[in-house]
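Show me the folded form of this:
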Amino acid sequence: MTTITKRQATPEELASCQSWELWESGDTDRFVYQYDQDVQFIVQSGEAVINSATNPPVAIVPGTHVTIRKGVDGDWAISSAIVNRYQYL
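Reported below is the predicted structural model:
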């Protein structure tokens, strides 16, 4: 079962997501998070690969729209500091 999905954000989504919450990875090169609710986000800047036991690795870059479902344990390998706009579903 795929619990992380990604696609290119539309121009409308890129504009409307600016009102969503902001998350920045800072200087870390690894971030581990257990998702306790569904979330969607659009990458504003940076690059990373999200690894999980339930999904193949998901590479993200600016403009990527990602949905992560509740129950995913995400292990982020960050190659360039990430800035996301996110909202819980």
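
CA only for contacts and neighbour counts going forward, please
Noted.

got the residue ranges for the helices in the protein?
Using DSSP state H, the helices of the chain run over 11-16.

Which strands or helices does the longest strand along the chain pack on?
Longest strand in the chain by number of residues (criterion: DSSP state E): strand 73-88. Using 3 or more Cα pairs under 8 Å, 6 or more residues apart in numbering; DSSP states H and E, the elements in contact with strand 73-88 are strand 21-24, strand 30-34, strand 39-52.

For the comparison step, fold the sequence that follows:
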Amino acid sequence: MSEKMIEIHTVSAEEQAACQSWELWESGEISEFAYDYDQDVQFIVQQGGAVIHTQFGDKVAIAPGNRVVIRAGVSGRWDITAPVVNRYEYL
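A predicted model of the protein is given here:
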């Protein structure tokens, strides 16, 4: 079940351009936070990096150019390795 809870793909130039109208999120100086996803969300990493740990034991590394989909029901802990900037939208 957990393998489909977080999906990660490399974005195309078209996807990168299309996401610029999505909401902007910046991690700032925090190094770690927890978040419970109550709805599906997708985001495209613009800058920075992190490792998302789930309650299923998954560790998903994200970096610029990744499109990430996190499914409802995931409880995640983000370990920020470099300040993250992403564009996101709820699905």
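
re earlier: in JSON lines: the helices and strands packed on strand 73-88 of structure 1, plus distance to residue 74 of structure 1 and mean neighbour count.
Shown next, in JSON lines, are these (distance: least, Cα to Cα, whole Å; neighbours: other Cα atoms under 10 Å):
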{"stretch": "strand 21-24", "distance to residue 74 of structure 1": "15", "mean neighbour count": "14"}
{"stretch": "strand 30-34", "distance to residue 74 of structure 1": "5", "mean neighbour count": "12"}
{"stretch": "strand 39-52", "distance to residue 74 of structure 1": "5", "mean neighbour count": "20"}
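
Same list (those strands) but as JSON lines, adding distance to residue 67 of structure 1.
Shown next, in JSON lines, are those (distance: least, Cα to Cα, whole Å):
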{"stretch": "strand 21-24", "distance to residue 67 of structure 1": "15"}
{"stretch": "strand 30-34", "distance to residue 67 of structure 1": "14"}
{"stretch": "strand 39-52", "distance to residue 67 of structure 1": "4"}
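
wait, what's in contact with the nearest residue to residue 8 of structure 2 once chain neighbours are set aside?
Nearest residue to residue 8 of structure 2 in three dimensions, chain neighbours excluded: residue 68, at 4.5 Å (Cα to Cα, 6 or more residues apart in numbering). Applying Cα atoms under 8 Å, 6 or more residues apart in numbering, one finds that residue 68 of structure 2 lies in contact with 6, 7, 8, 9, 42, 43, 44, 45, 62.
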